[in-house]
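*Asks:* structure, please.
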Amino acid sequence: MKLKMAVTPERIQQIVGRYYGVKRIREEEGEFEVEVEDIDFYPEDYFSMLVSDLRKMGYVAFTKTKNEIIIIEEPERSKRSLLKILMAIATVITLFYVGYSYVSSYFSSSLLMSFLETLIYFVIPVFIILGSREFGRYLGMKRNSMQYSFPIFVPDPIGMGTMGSINAPNVAYPSKRAMVESSLLSVVFGFLVSLIFVIIGGYLSLMQRIPVSGVRSPILQIGSPLIFQAAMRSFVPSDGVLFPTAYAGWVGIIVSAFNAMPIGFLDGGLISSAMLGKYSQYVSYVAIVAIIGLSILYPSWLILLVFVLIIGIRGPEPLNNVGRASGYVKILALSIGIIILIGLVPIPFHTLPPQFSVSYGQTQFVVYSVSANISTNVSCFLNVSNHGTSPITPGFSISPAIPISVKSSSRSVSPSTSQRFNVTINFTKSAPGFYSYVISVFTSTASELVNIHIYFIDLTENFTMKSNNPLMENATVNDTAKIPLASDTSSTLMLNVYAFGSSGMDYHVVVQNAVTAVGENFPFVLSGGTSFLILVNSTIPQTVYVIVYDQQYQGDVAVINFVNTTNTVHR
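*Replies:* Take a look at the predicted model:
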């Protein structure tokens, strides 16, 4: 607690007289009313120096009129220390949360290395930007004889990781110039350092050509500020994949511009309050309505708005709120609008129509084993077509996770062209069954999903198709292959018959002479010593796979290759 010194009218006369011509002093219950010459005749920073001198004694001064200064004991103010610490910790956490998914995809590193890269390339740059904002504020406060106070950082777990900081000084601003200078320097420092990180990230991207096949980059999904677009055109590679440090710079530009909005204790709100006084609250109302409207498109705007509303819609007025603002201060105040116009983006993230499409061939496969333990490769091809105006480098992933490899003549797909990619799945399973996977093909703007189904059949001795298990046979297009299925056991089996073609269409499979159980998942009844007939037909050249299996996925497989020739070999 600050010790307050006992003061007398003579002492007040001495202190105020250093800066202003004193006409009269009146004391009433510890409050001093000092009549002075017109304050506007004196330099604006005189009042800041007066406040600084009085604060050392535990007193504070504010203006009542242009000729009257009120001096009272300085009240104790809440420093919100715990809140500020908790908010800073939360901001670090949300920056890691938001940055990790992008950085880990960009570098394709291990868990520990991705965490370290997120810290170095994203979290630290963002905090340097936030720190530069606070350094600008510190310079502005020091220039105006104020004591710097720590801000309230605002986390953003659903968007950029942070929404910046709220200026919540422990002491009042002494003058309009103090409010404008400290707020403007905060915005400008953050804005310029953000742009520097955009440039640094661009150079790092050029120097470290990361061999990643594709990154879900926000570069084509974000609404970019004008200054960001100008820097990106010169320093960011043509494939549009932002280096994480450049992404941190983008976050800094958006945050700096948003904090320039004329609302409450935001930097723009302080400038508005300094220049407009009590009328600044009406500007805040307009800005709040605009932010609420924008939050429909991007909900994170509401996060910062909530904190602004908690602290106050109307920013504080300076202790000297009657003096005229100089031309220098007015120019500084107006320049904040330039930052808003250049850097503010109403919708930081938005969805673009996909700039590519994926076509594919066979997506169903059957593998088989006589020991219920298999390790084999399943290959499929995907054609990626580029409908955009820039080359793309598609990436591939699979879920659930399983090893895959991708090969093609070129990893890049030029505009208005297509590229074939052969995707090989290393299928290793020990239990027969039905397995479903989703291959994700993604670029910097969008992704497409391809469903892959694999039937793992344990070949059985309980029944056979003809005399082979599995059966491999050729047939003629539009001809019908007849495949008898005979029981080799005395047991009664409940079976299912499933078929698919390599083209996915234009084939027909019919089961004849079979006893069926209506409503069962395995409807075909094969009693001991009996058989039924499977008829397979295709109207186009393709391979048709027929699977007969029981509840344990024990069964038989027939592979019928339909060709355009009369030289069909039957076995």
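*Asks:* could you use CA atoms for every contact and neighbour count after this?
*Replies:* Fine.
*Asks:* for the nearest residue to residue 280 once chain neighbours are set aside, give its distance to residue 35.
*Replies:* In this structure, residue 280 finds its nearest non-sequential neighbour in residue 273, 5.1 Å apart by Cα to Cα, 6 or more residues apart in numbering. Computed as Cα to Cα, to the nearest Å, the residue 273 to residue 35 distance reads 26 Å.
*Asks:* over to residue 225?
*Replies:* 50 Å.
*Asks:* also residue 136?
*Replies:* 35 Å.
*Asks:* and after the helix or strand hosting residue 427, which helix or strand comes next?
*Replies:* Assigning secondary structure by DSSP states H and E places residue 427 in strand 418-429. Next helix or strand after strand 418-429 toward the C-terminus (DSSP H and E): strand 433-442.
*Asks:* run this one through as well so I can compare:
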Amino acid sequence: MDIAPAARAAPRYWVHLLLFLLTVVTTFTSYLLYFHFQRPYSLDEVTAEAAQRALSFSLSLLAILGTHEMGHYVLARIHRVDTSLPYFIPLPVLGVGTLGAVIRIRDRIPHRNALVDIGAAGPLAGLVVAIPILYWGLSHSTVVDAPQVPSRFPGDASLWAYGREVFAWVMAKVTHAPPEPEPVFNGVQTIFGDSLLMQGLTRLALGPLPEGKDVLVHPVVIAGWFGLLVTLLNLMPMGQLDGGHLAFALLGRHAHWVGRAMAAVLLFLTLFVTASWGLWLLVTSKVVGFGHPEVLEPLEPLSPTRKWICALCMLALIGCAMPVPLRQVVS
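*Replies:* Got it, this is the predicted structure:
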């Protein structure tokens, strides 16, 4: 006797719409809190212009994130893999107001060619939207005077630097050394890391920047920058990240060694460049992991076109890479 498979639950479109609208609100308010308001905060600063800038940031960011997930969704449906529409994840007050968006894949991937198509479609689709947004935003940005901030190795925010400070504090307590005078701070400046892709787009939109100059960016540039960061994180060849799908399609069961090598790179960056990479190292190694489920038809060969797509995604990973995504500089 054949048993009919259980019927799928009807799509709840209102859930997807509600989460999208909530994420518009949280990203809108996060822009005002972290990129517009002067401290202490004042509601008098929420002018029509400020609201317009916050909305342009919110919609640009969600366009990039939404296109990324829709790339996965469309290619999954083309390969007849059952999947959900994107779920946006609002994050009130913290960060940029969202943890991104996800889709739920309910079926096994049929073969390695489909795995490449589905895995690569997200980051490549996101870049197709992010690059013109960044170029337009940079073209509408302003070049201003700015002091050069030197880079150090080990980085000031690395675990090595923090450990050195803790050691110095302990030794000062043990030896009863007189306390050093407290430095006077005028403010904290957030500096966004420059990837090769960001540097190229800046040069294309504004020309070479003279020494002592920087860019006061339009809000959509900040959204595009976070879009590049999301692309970078997803393209890392680890577990079931987008890059992990591509690595498994190319290398099969040996792909986990590539993921472990990437984890070693993240550990190095955490120890000697910036401790902020430690969170992503923890997420990828303990939550995402290094394994990957087998496809249904493992013997179907990977086509040459899919190998070129993997190479293109590798170039995208290199273009989006930035050793220090964000720096807090005290002046």
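*Asks:* now do the strand holding residue 427 of structure 1: which elements does it pack against?
*Replies:* In terms of contacts (3 or more Cα pairs under 8 Å, 6 or more residues apart in numbering; DSSP states H and E), strand 418-429 of structure 1 is packed against strand 374-386, strand 404-407.
*Asks:* so which of those strands gets nearest residue 350 of structure 1?
*Replies:* Distance to residue 350 of structure 1, taken as Cα to Cα, is lowest for strand 374-386 among these, at 20.4 Å.
*Asks:* compute the inter-axis angle for the helix or strand following the closest one and strand 418-429.
*Replies:* Counting by DSSP H and E, the next helix or strand C-terminal to strand 374-386 of structure 1 is strand 395-399. Interaxial angle of strand 395-399 of structure 1 relative to strand 418-429 (axes from the mean of the first three to the mean of the last three Cα atoms, to 10 degrees): 30 degrees.
*Asks:* give me the stretch of structure 2 that strand 395-399 of structure 1 matches.
*Replies:* Aligned using TM-score structural alignment, strand 395-399 of structure 1 spans no residues in structure 2.
*Asks:* same check, this time on stretch 542-560 of structure 1
*Replies:* The aligned range for stretch 542-560 of structure 1 in structure 2 is empty, by TM-score structural alignment.
*Asks:* distance between the ends of that stretch?
*Replies:* 8 Å.
*Asks:* ok, and for that stretch, which residues are buried?
*Replies:* For stretch 542-560 of structure 1, the neighbour count (16 or more other Cα atoms under 10 Å) marks 542-550, 553-560 as buried.
*Asks:* residue 71 of structure 2 reaches residue 127, doesn't it?
*Replies:* No. Assessed by Cα atoms under 8 Å, residue 71 of structure 2 is found out of contact with residue 127, at 10.8 Å.
*Asks:* between these two, which one's more packed in?
*Replies:* residue 127 (23 against 20; other Cα atoms under 10 Å).
*Asks:* on the three-state scheme, the more buried one is what?
*Replies:* helix (DSSP: H, G, I helix; E, B strand; the rest coil).
*Asks:* show me what it aligns to in structure 1.
*Replies:* By TM-score structural alignment, residue 127 of structure 2 lines up with residue 191.
*Asks:* how much space separates its match from residue 293 of structure 1?
*Replies:* Taken as Cα to Cα, the span from residue 191 of structure 1 to residue 293 of structure 1 is 25 Å.
*Asks:* same thing with residue 203 of structure 1?
*Replies:* Residue 203 of structure 1 is 37 Å from residue 293 of structure 1, by Cα to Cα.
*Asks:* repeat that for residue 435 of structure 1.
*Replies:* Going from residue 435 of structure 1 to residue 293 of structure 1 by Cα to Cα gives 46 Å.
*Asks:* the more surrounded of residue 273 and residue 35 of structure 1?
*Replies:* Neighbour count, other Cα under 10 Å: between residue 273 of structure 1 and residue 35, residue 273 has more, with 29 against 20.
*Asks:* contacts only, for the more buried one.
*Replies:* 279, 280, 281, 314, 315, 316, 317 (Cα atoms under 8 Å, 6 or more residues apart in numbering).
*Asks:* could you dump the helices and strands packed on strand 418-429 of structure 1 into JSON lines and include distance to residue 285 of structure 1?
*Replies:* Conversion of those to JSON lines gives the following (distance: least, Cα to Cα, whole Å):
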{"stretch": "strand 374-386", "distance to residue 285 of structure 1": "46"}
{"stretch": "strand 404-407", "distance to residue 285 of structure 1": "55"}
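*Asks:* find the residue at the geometric middle of structure 1.
*Replies:* Centroid-nearest residue in structure 1: residue 159, 5.2 Å away (criterion: Cα atoms, centre = their mean).
*Asks:* pretty sure residue 7 of structure 2 sits in a helix.
*Replies:* No. Per three-state DSSP, residue 7 of structure 2 lies outside any helix segment and is coil.
*Asks:* I appreciate the help and will end here.
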